[in-house]
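>>> I need the structure of the sequence given here:
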Amino acid sequence: MTTLSARAVLLDMDGTLVDSDAVVERLIGEWARRHGLDVDRVVRLSHGRQGHEVMAELLPDRPMEQNHIENRELLARETVETDGIVAIPGAAALLTALADVPHALVTSATLALARARMRAAGLGVPAVAVTADDVTESKPSPEGFLRAARLLGVPGSECVVFEDSRAGVAAGRAAGATVVGVGAASADYGADHVVNDLTDVTVGDDSLSIHLLDR
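Next comes the predicted model:
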């Protein structure tokens, strides 16, 4: 058992609180095939990042405006196509335990998409949420985490971040936070600690300590 002390908790959404893989892989896969791209590579690059940035990386010769147009089209579909979205084990209990602790959602999704996915998973959106609508750069930039920390009145170095993706872990570390990787794969991304899922996380009675079954 590992015990962390923190003044605030910052939570990623997809892959951390919500399992949206089925939807993401289906829609991103359709987009990738339409452009003659390798589906697995596109899905891997998309994890934790804003779609228009990934499109620009994969299709560098086309106008950025086209990336924004196609990303908006994808987001519109993702917001309504929520079949198969479920909560990560332990997510609901953790959010309940954090009710009296400063915490925020930090996601590369838009606010509309975050609300749709959290609702589909049976989870409430935290009162403080930093989304793609609030930042100029997506993860691995630390902008989202640093903004959330400021909104909570806490330095990034006194936050614990829960993340599952390579880009998200890098963003959390760049923000100066202690990063807990969710899922075995996050062990390869440089997370400070790793849990299998959120059932391995409990919040202490003093509301300032987080206990992990660190893997």
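>>> make it CA atoms for all contacts and neighbour counts henceforth
Fine.
>>> for the chain, what's the longest helix?
Among the segments of the chain that qualify as a helix by DSSP state H, the longest is helix 64-80.
>>> Show me the helices in the chain, by range?
Counting by DSSP H, the helices of the chain are 21-34, 39-46, 51-58, 64-80, 91-97, 111-120, 143-152, 166-174.
>>> okay, those in CSV with mean neighbour count next?
Compiled in CSV, the helices of the chain are given as follows (neighbours: other C-alpha atoms under 10 Å):
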stretch, mean neighbour count
helix 21-34, 16
helix 39-46, 16
helix 51-58, 18
helix 64-80, 15
helix 91-97, 17
helix 111-120, 20
helix 143-152, 22
helix 166-174, 24
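>>> Go through those and name the closest to Asp206.
helix 91-97 (11.2 Å; C-alpha to C-alpha).
>>> Does anything pack onto the closest one? Which helices or strands?
strand 201-203 (3 or more C-alpha pairs under 8 Å, 6 or more residues apart in numbering; DSSP states H and E).
>>> One more sequence to fold, the one below, so I can look at both together:
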Amino acid sequence: MPTAVLTARALLLDMDGTLVDSDAVVERLWRAWGEEHGVPFEQVLRVVHGRQGYATMAELLPERPMELNHADNARMLAAETSDVEGIVPIPGAHRFLAALEAGALPHALVTSADVALATARMTAAGLRIPRPRITAESVGASKPDPEGFLKGAAELGMAPADCVVFEDSAAGIAAGLAAGMRVVGIGPRAAAHGPTVAVPTLEHVTVDPLPGGEGLTLTLLVEDAQPAIAS
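Below you'll find the predicted structure:
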């Protein structure tokens, strides 16, 4: 596989599809939601990943009052938080997070989940929860708005251009690029949505600190003939 190399001062990490494989739960509950509201599951599946629930609902039911979406979102969050059947870590996630911790490399979680859901899913996957963490409670707009990633960079004291985002979804990749950051796409959904580079799993990522402690190097085994070096 071709190799790409990125340098950065900090990493901003999505959760679902990036650190945690929650597809089984998401698809189970959102399939039921689609049936309840007469929305074909294929349409739901095209937009559900990476967004807060109310934003997904607004996309699928554009005439529906937003207050109903927010109320329904609260119900869905409760259901998702209580259902962790099938939650597993993305391959390589344990090693990846351990490398960041061992090297004291700056990183933050930026997720569309709220604190309760993020805690439930990371715990079910046996993963530590990165801090700082930017969750649904931290932002006024869902991905693909860049607010969450910009807040994550600010929490770490970093300029956007010094950060690399790890994402899997169309909404998340768009948010990272809109924030002025480079984006590593993770998993089967990512490559189609224009990340800087894409890898199949976190097993294809190696993290090393730069000499002097001023950042890190990412060595990526990329999915296709992407650039050998991406700045």
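>>> now for Ala109 of structure 1: what does it line up with in structure 2?
Matched to structure 2 by TM-score structural alignment, Ala109 of structure 1 sits across from Ala113.
>>> Can you give me the neighbour number for that match?
Neighbourhood size, Ala113 of structure 2 [other C-alpha atoms under 10 Å]: 24.
>>> is it true that it touches Val139?
No - using C-alpha atoms under 8 Å, Ala113 of structure 2 makes no contact with Val139, being 11.0 Å away.
>>> hang on, the earlier thing: give me the contact list for the longest helix of structure 1.
With contact meaning C-alpha atoms under 8 Å, 6 or more residues apart in numbering, helix 64-80 of structure 1 is reached by 23-24, 27-28, 51-53, 55-56, 112-113, 116-117.
>>> okay, that helix sits on what stretch of structure 2?
Taking TM-score structural alignment, helix 64-80 of structure 1 hits residues 66-82 over in structure 2.
>>> With structure 1 overlaid, how far apart is that stretch on average?
Superposed on structure 1, stretch 66-82 of structure 2 shows a mean distance of 0.9 Å to its aligned residues (mean C-alpha distance after the TM-score superposition for structure 1).
>>> any idea which residue of structure 1 is furthest from its center?
No residue in structure 1 sits farther from the centre than Asp61, which is 28.7 Å out by C-alpha atoms, centre = their mean.
>>> show me what contacts that one?
Contacts of Asp61 of structure 1 (C-alpha under 8 Å, 6+ apart): none.
>>> hang on, the earlier thing: let's have the contacts of helix 64-80 of structure 1 in a markdown table, adding distance to Asp100 of structure 1.
Listed next are these as a markdown table, based on distance: C-alpha to C-alpha, whole Å:
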| residue | distance to Asp100 of structure 1 |
| --- | --- |
| Val23 | 32 |
| Val24 | 32 |
| Leu27 | 37 |
| Ile28 | 37 |
| Gly51 | 33 |
| His52 | 36 |
| Glu53 | 35 |
| Met55 | 39 |
| Ala56 | 41 |
| Ala112 | 25 |
| Leu113 | 25 |
| Ala116 | 24 |
| Arg117 | 23 |
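>>> From these, pick the one nearest Leu152 of structure 1.
Among these, and counting by C-alpha to C-alpha, the member closest to Leu152 of structure 1 is Ala112, at 21.7 Å.
>>> thinking again about what came up before, any chance of the helices of structure 1 in a markdown table, plus distance to Leu11 of structure 1?
Listed next are the helices of structure 1 as a markdown table, based on distance: least, C-alpha to C-alpha, whole Å:
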| stretch | distance to Leu11 of structure 1 |
| --- | --- |
| helix 21-34 | 18 |
| helix 39-46 | 18 |
| helix 51-58 | 20 |
| helix 64-80 | 20 |
| helix 91-97 | 10 |
| helix 111-120 | 12 |
| helix 143-152 | 9 |
| helix 166-174 | 10 |
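>>> Between those helices, which one is closest to Asp205 of structure 1.
helix 91-97 (9.5 Å).
>>> so the closest one matches what in structure 2?
Against structure 2, helix 91-97 of structure 1 falls on residues 93-99 (TM-score structural alignment).
>>> That concludes my questions; thank you for your assistance.
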